[in-house]
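S.K.: the amino acid sequence is not available; the structure is as follows:
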């Protein structure tokens, strides 16, 4: 949500709540904070005012877990000169963690998911593959472990999981800074609706077709996703605290990627926009290329 306060100040607020994805409380807290702040950064706000925590947990859960999650959230926020400033805690049959993030920007710097134009280049700032990587994290701990290890090496699965954690705990603030410096037409983060789902939202709001020609994925997750039945090869697997889709003029791509390189971060050109064939929509191009990669 964006609220224009005056001609100099706009407030950007986002709420994200989800079930735990990692057993380490501190890491889980970092993921929560990263996920909550990413929507604010996707709208071009680079100043983070605060994060309010939302914690729901059952009566029999050790409160030290809650403390660890809150510490992870607060430690993550400190990199922005901010912190967890309060929140709400409730009893709930299953644990749920989330955050309400408040950011600030100049109204002229706000970036919306509408605004993409035909002929834009499309950038993606993090590889996909969180869903299968973290599914394997769970399956290695229960009765599905044996079946999983009949197909995959445990060391390979652990590498995928570690990469996924790095993706989920790396802030998108540098992307927001690059958008502010370069100037872009539209942007969105990539989370629960997957690459095509979020791209389709931009397409429908902007009145363009989005054509995805190349998809970076965490090394090994494409085959893992097929094993689980996740639709990563269709661009439909869910992500958590994923990267950002950025739509901009082609002559600005090099400058944008240079900003990312200065921070040792990757940035892939994954497609283009064009005039719609019919109803504006996103699609994978015929012969789309999947690129397996690591993440810093």
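M.R.: That came through fine. Everything quoted here is computed from the prediction, not taken from an experiment.
S.K.: CA atoms for contacts and neighbours, from now on please.
M.R.: OK.
S.K.: is it true that residue 216 touches residue 291?
M.R.: Yes - at 4.6 Å, residue 216 counts as touching residue 291 under the criterion of C-alpha atoms under 8 Å.
S.K.: please compare the first structure with the one that follows:
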């Protein structure tokens, strides 16, 4: 923690908890009402498969990756909040296989009500995370708002033939996850005053860690599909991969990395609304074992901020990839497999 500000940023958010996206069911209804855009063969990735970012081809060797993300504070330290928001926004570029190059700040802040040093700390945290990603801040936009919000619009570069999407998973692949889940439950618990300083530092470290190392190491392996796990939770993003790839997915619950004390905290009632919305949205496409508790189901649907990459990898390479990632400090595990049957659905074991 680097700021001495006495203000609890999470108390200024009417939502609190995970800073979640609009729920998947509501968002799907809104997107259905959008008119069809102009057809352009250079638009390599658009809205069709609910992917992490858009990709537009400039020429035969270069495409741009574009994404934007922002949310209300989920930790109290302004500097940490800036780092988390930046890492979360940049992650979409890594998920597509790209290299982030520029970013624009998106700021909403009650400038007359809060000390300006708080906003300065937020921007400083975000700037330091951009430097870590070797990306450059080129500007931004701010508004005076009663509820603080911060994020970034990020642009990256990628070769058109090397774009990773969530729609390329192949039967026989194994699924590798590169960060533990349970972030939404932990940050909701933080708002309720249920976490120790050590636990706050632990979940903050998870959220501020860039997916850069995981993305770069995985470039040496046969990765057929990729997404990052964020607001729709592990099962939500796995479901998008299953539908987009027209495959089935089997997840092994005991192999999924979960932050410490998450089950205990969830049992105490620290489950964000976004997590419960995710679970409700997925009820018709996920089959759980009869022995699985409601809390365990919620954990798999937990709304994550700045989560890890979910990679669909050639099964002969997945274990080796996970081992190399762990050797380099990435909390990676093989958590499931891709099936040719049960298309568009997920089975949890």
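M.R.: Okay, I see it. Remember, predicted model here, so these are calculated numbers, not experimental data.
S.K.: mind checking the TM-score on these two?
M.R.: With the length set by TM-score structural alignment, normalised by the length of the first structure, the two chains reach a TM-score of 0.86; 269 aligned residues with a C-alpha RMSD of 1.6 Å.
S.K.: strands of the stretch 101-250 of the second structure, start to end?
M.R.: Ranges of strands within the stretch 101-250 of the second structure are 136-144, 149-158, 174-177, 223-228, 248-251, based on DSSP state E, counting those that start in this stretch.
S.K.: what's the average distance for the fourth one when superposed on the first structure?
M.R.: This points to strand 223-228 of the second structure. When the first structure is overlaid, strand 223-228 of the second structure sits 0.5 Å from its aligned residues on average, using mean C-alpha distance after the TM-score superposition for the first structure.
S.K.: so where is that strand in the first structure?
M.R.: Using TM-score structural alignment, the residues of the first structure aligned to strand 223-228 of the second structure are 184-189.
S.K.: can you name the residues in contact with the matching stretch?
M.R.: 38-39, 42-43, 111-117, 198-199, 202, 242-249 (C-alpha atoms under 8 Å, 6 or more residues apart in numbering).
S.K.: return the residue of the first structure aligned against residue 87 of the second structure.
M.R.: Under the alignment (TM-score structural alignment), residue 87 of the second structure maps onto residue 34.
S.K.: can you count the residues close to the nearest residue in space to residue 314 of the second structure that is not next to it in sequence?
M.R.: Take residue 314 of the second structure and drop its neighbours on the chain: the residue closest to it by C-alpha to C-alpha, 6 or more residues apart in numbering is residue 173, 4.8 Å away. Residue 173 of the second structure has 24 neighbouring residues, counting by other C-alpha atoms under 10 Å.
S.K.: so residue 173 of the second structure sits right up against residue 334, yeah?
M.R.: No - with contact defined as C-alpha under 8 Å, residue 173 of the second structure does not reach residue 334; the gap is 10.7 Å.
S.K.: ok, the residue nearest to the spatial centre of the second structure - contacts?
M.R.: Nearest to the mean C-alpha position of the second structure, by C-alpha atoms, centre = their mean, lies residue 230 at 2.7 Å. Residue 230 of the second structure sits next to 237, 303, 304, 305, 306, 307 when contact means C-alpha under 8 Å, 6+ apart.
S.K.: quick one: contacts for the closest residue to it other than its chain neighbours?
M.R.: Using C-alpha to C-alpha, 6+ apart and skipping residues adjacent in sequence, the residue nearest residue 230 of the second structure is residue 304, 4.4 Å away. Residues in contact with residue 304 of the second structure (C-alpha under 8 Å, 6+ apart) are 18, 20, 181, 182, 183, 184, 229, 230, 231, 232, 233.
S.K.: recalculate using a threshold of 10 Å.
M.R.: Taking C-alpha atoms under 10 Å, 6 or more residues apart in numbering as the contact definition, residue 304 of the second structure lies against 18-21, 88, 180-187, 207, 228-234, 274-275.
S.K.: separation between the counterpart of residue 82 of the first structure in the second structure and residue 345 of the second structure?
M.R.: Matched to the second structure by TM-score structural alignment, residue 82 of the first structure sits across from residue 135. For residue 135 of the second structure, the distance to residue 345 of the second structure equals 37 Å [C-alpha to C-alpha, to the nearest Å].
S.K.: what number of residues lie near residue 264 of the second structure?
M.R.: The burial count for residue 264 of the second structure: 11, using other C-alpha under 10 Å.
S.K.: which helix or which strand is home to it?
M.R.: helix 262-267 (DSSP states H and E).
S.K.: re the thing from before, most surrounded residue in the contacts of residue 230 of the second structure?
M.R.: Of the contacts of residue 230 of the second structure, with other C-alpha under 10 Å as the count, residue 303 tops at 36 neighbours.
S.K.: aligned to it, what sits in the first structure?
M.R.: With TM-score structural alignment as the criterion, residue 303 of the second structure matches residue 238.
S.K.: give the contact list for its match.
M.R.: With contacts defined as C-alpha under 10 Å, 6+ apart, the neighbours of residue 238 of the first structure are 128-132, 190-195, 197, 230-232.
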